[in-house]
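A.B. asks: Below are the sequence and a predicted model for it; my questions follow.
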Amino acid sequence: MPPKSGTVVCDGEKCVIGNYKPTKDGTAHERLAKAAGMDKPKVAGSIKPDGRVALRSESINRTNGLGCDAAGTKLGQWAEMKMALGDVEGVKEYKRKSRRSRT
């Protein structure tokens, strides 16, 4: 079962959650996307321990033309809904489903 709070990246269809911190190897969002095998993350944010959703990510959102904060954008609204509903997958689940869909 995926954690209830943490770093989140979404590919436009699914969202993945994990507990990642920034390191010299990349931001928390970049590291999560890489761990999940997500080639082209579209929007990123986090679910806070109290359930609040934040859609801030310099590395993912700004790269996709959403600005650092994707709140108020169409993609941001979609991601916020997914996160608020808990419709997120853990890294292992996302990778397993991604492999199946490619075969």
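C.D. replies: Alright, I've got the coordinates.
A.B. asks: Every contact and neighbour count from this point should use C-alpha atoms.
C.D. replies: Will do.
A.B. asks: So residue 101: helix, strand or coil?
C.D. replies: Assigned by DSSP: H, G, I helix; E, B strand; the rest coil, the conformation of residue 101 is helix.
A.B. asks: One more to weigh against that first structure:
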Amino acid sequence: MIVTSSSVNQRSGPSTNNAVMGQLSEGTRVRRLNERNGWTQISSELGTGWMSSRYLQPQRSRNANAESVRASLPSQCGLLCPKIDQSRSLPASGQSGHQCKS
């Protein structure tokens, strides 16, 4: 899981009534342990605690991110083209002439 806001409280329990253990910044990776009523129990550098689920999102894998980038490129995109004929040798960087599959 990834923290999605600039500074989010990690608490000792699943409520704003529970003590703040510390704050985690946007982009911090945490491990989800449990969920309850809009709160997620996490393991972080602060230890085991709770954070409002609205400030967390699943972490995307590197492969999923690469596939997303490839899918957004135009068909004549060069070396990252998802339609490129992988059986053909490709020209050196900066040269044109490769054939994308249709």
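C.D. replies: That came in fine, so what should we check first? Since we're looking at a predicted model, the values are computed, not measured.
A.B. asks: Please state their TM-score.
C.D. replies: Put the two chains on top of each other and the TM-score (TM-score structural alignment, normalised by the length of structure 2) is 0.24; 45 aligned residues with a Cα RMSD of 4.5 Å.
A.B. asks: Which helix or strand contains residue 83 of structure 1?
C.D. replies: Using DSSP states H and E, residue 83 of structure 1 sits within helix 74-84.
A.B. asks: List the buried residues of that helix.
C.D. replies: Buried residues in helix 74-84 of structure 1, counted by 16 or more other Cα atoms under 10 Å: 75-76, 78-80, 82-83.
A.B. asks: Packing partners of the helix or strand containing residue 22 of structure 2?
C.D. replies: Using DSSP H and E, residue 22 of structure 2 maps to strand 20-25. Where contact means 3 or more Cα pairs under 8 Å, 6 or more residues apart in numbering; DSSP states H and E, strand 20-25 of structure 2 is packed against strand 7-11.
A.B. asks: Just want the angle from the strand it packs on to strand 20-25.
C.D. replies: Interaxial angle of strand 7-11 of structure 2 relative to strand 20-25 (axes from the mean of the first three to the mean of the last three Cα atoms, to 10 degrees): 150 degrees.
A.B. asks: Quick check: which helices or strands does strand 7-11 of structure 2 pack against?
C.D. replies: When contacts are defined as 3+ Cα pairs under 8 Å, 6+ apart, strand 7-11 of structure 2 sits against strand 20-25, strand 47-52.
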